[in-house]
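>>> just the structure for this:
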Amino acid sequence: MPSISREEAAHLARLARLDLAPDELDHLAGQLDQILGAVAQVTEVAADDIPPTSHALPLTNVFREDEPRPCLSADAALAGAPAAEDGRFRVPQILGEEA
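Prediction:
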């Protein structure tokens, strides 16, 4: 089982720009050691003849048919808007004029 030293934990903390107290480094080293141990156990279980999967169970798409349905009119959709202009939502400009 891999062992993370206090110096390695300090190095990782510096890379992550974390300022940790000495007791926090000791605690972090122990936690990282447990994480690496768990990953090592998973690696032992994984077999070459088992294909990698993204989900434990097979997924089936449950898309419904795309059917037109009644929807809000433009006036009804814009009724709750703080500002509207020319039948559209008016929002503050965030980018400069670019041609």
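
>>> okay, CA-based contacts and neighbour counts for the rest of this
Fine.

>>> doesn't A76 fall inside a helix?
Yes: A76: assigned to a helix according to DSSP: H, G, I helix; E, B strand; the rest coil.

>>> got the contact list for V91?
When contacts are counted by C-alpha atoms under 8 Å, 6 or more residues apart in numbering, V91 touches A83.

>>> could you pull out the helices for the protein?
6-15, 22-45, 74-78 (DSSP state H).

>>> can you redo these as TSV with distance to T53 and mean neighbour count?
Below are the helices of the chain laid out as TSV (distance: least, C-alpha to C-alpha, whole Å; neighbours: other C-alpha atoms under 10 Å):
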stretch	distance to T53	mean neighbour count
helix 6-15	30	15
helix 22-45	14	14
helix 74-78	43	12
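
>>> and of these, who's closest to D86?
helix 74-78 (10.6 Å; C-alpha to C-alpha).

>>> contacts for the closest one, please.
Here helix 74-78 makes contact (C-alpha under 8 Å, 6+ apart) with 84, 87-89.

>>> about what we covered before: what would the helices of the chain look like in a markdown table with distance to S54?
What follows is the helices of the chain, written out as a markdown table (distance: least, C-alpha to C-alpha, whole Å):
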| stretch | distance to S54 |
| --- | --- |
| helix 6-15 | 29 |
| helix 22-45 | 15 |
| helix 74-78 | 39 |
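
>>> let's compare: structure for the following, please.
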Amino acid sequence: MSLDQATVRRVAALARLHVEEADVVRLQGELNGILGWIEQLQEVDVTGVEPMAGGGASALRWRADAVTDGGMAEKVLANAPDREGEYFGVPKVVE
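So this is what the prediction gives:
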């Protein structure tokens, strides 16, 4: 696959990127190089290779959907520069 200059301009517009006309040719070469690498990767034979992540038998561990305070206020506030009870102490903003 090869991109022409009009496609590079369209991709830049869709990505909301301002590209100078002088840079379009350079970006065209870079994007075509990236697409060339992707085409090479698609040619690799991966039959029998298990996915490393995101599929197969892997699943996320479920937890209860409950609101908690975390149960570790002392750890969280251990390095606080100023604290007031179980809260961070902050300077007064409004007078």
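
>>> what separation do you get for the most far-flung residue of the first structure relative to its centre and A77 of the first structure?
The outermost residue of the first structure, judged against the average C-alpha position, is D86 (37.8 Å), by C-alpha atoms, centre = their mean. Distance of D86 of the first structure to A77 of the first structure, given as C-alpha to C-alpha, to the nearest Å: 13 Å.

>>> returning to that earlier point: L18 of the first structure: which of the contacts of helix 74-78 of the first structure is nearest?
F89 (43.5 Å).

>>> which residues touch the closest residue to the closest one other than its chain neighbours?
Among residues not flanking F89 of the first structure along the chain, A83 sits closest, at 6.3 Å (C-alpha to C-alpha, 6 or more residues apart in numbering). Counting by C-alpha under 8 Å, 6+ apart, A83 of the first structure makes contact with 89-91.

>>> roughly how far apart are A83 of the first structure and P92 of the first structure?
10 Å.

>>> repeat that for P51 of the first structure.
50 Å.

>>> same check on D33 of the first structure?
In terms of C-alpha to C-alpha, D33 of the first structure sits 50 Å off from P92 of the first structure.

>>> excluding its backbone neighbours, what's nearest E8 of the first structure?
A29 (7.8 Å).

>>> correct me, but the one you found touches P2?
No: with contact defined as C-alpha atoms under 8 Å, A29 of the first structure does not reach P2; the gap is 11.2 Å.

>>> spatially nearest residue to E86 of the second structure, not counting backbone neighbours?
A73 (6.4 Å).

>>> that neighbour against G85, yeah?
No: checked against C-alpha under 8 Å, the pair A73 of the second structure and G85 is beyond contact range at 9.8 Å.

>>> quick one: the nearest residue to M1 of the second structure once chain neighbours are set aside from D45 of the second structure, how far?
Leaving aside its chain neighbours, M1 of the second structure sits nearest to L35 (6.8 Å; criterion: C-alpha to C-alpha, 6+ apart). To D45 of the second structure, L35 of the second structure is 18 Å away according to C-alpha to C-alpha.

>>> cool, Q5 of the second structure as well?
On the measure of C-alpha to C-alpha, Q5 of the second structure and D45 of the second structure end up 33 Å apart.
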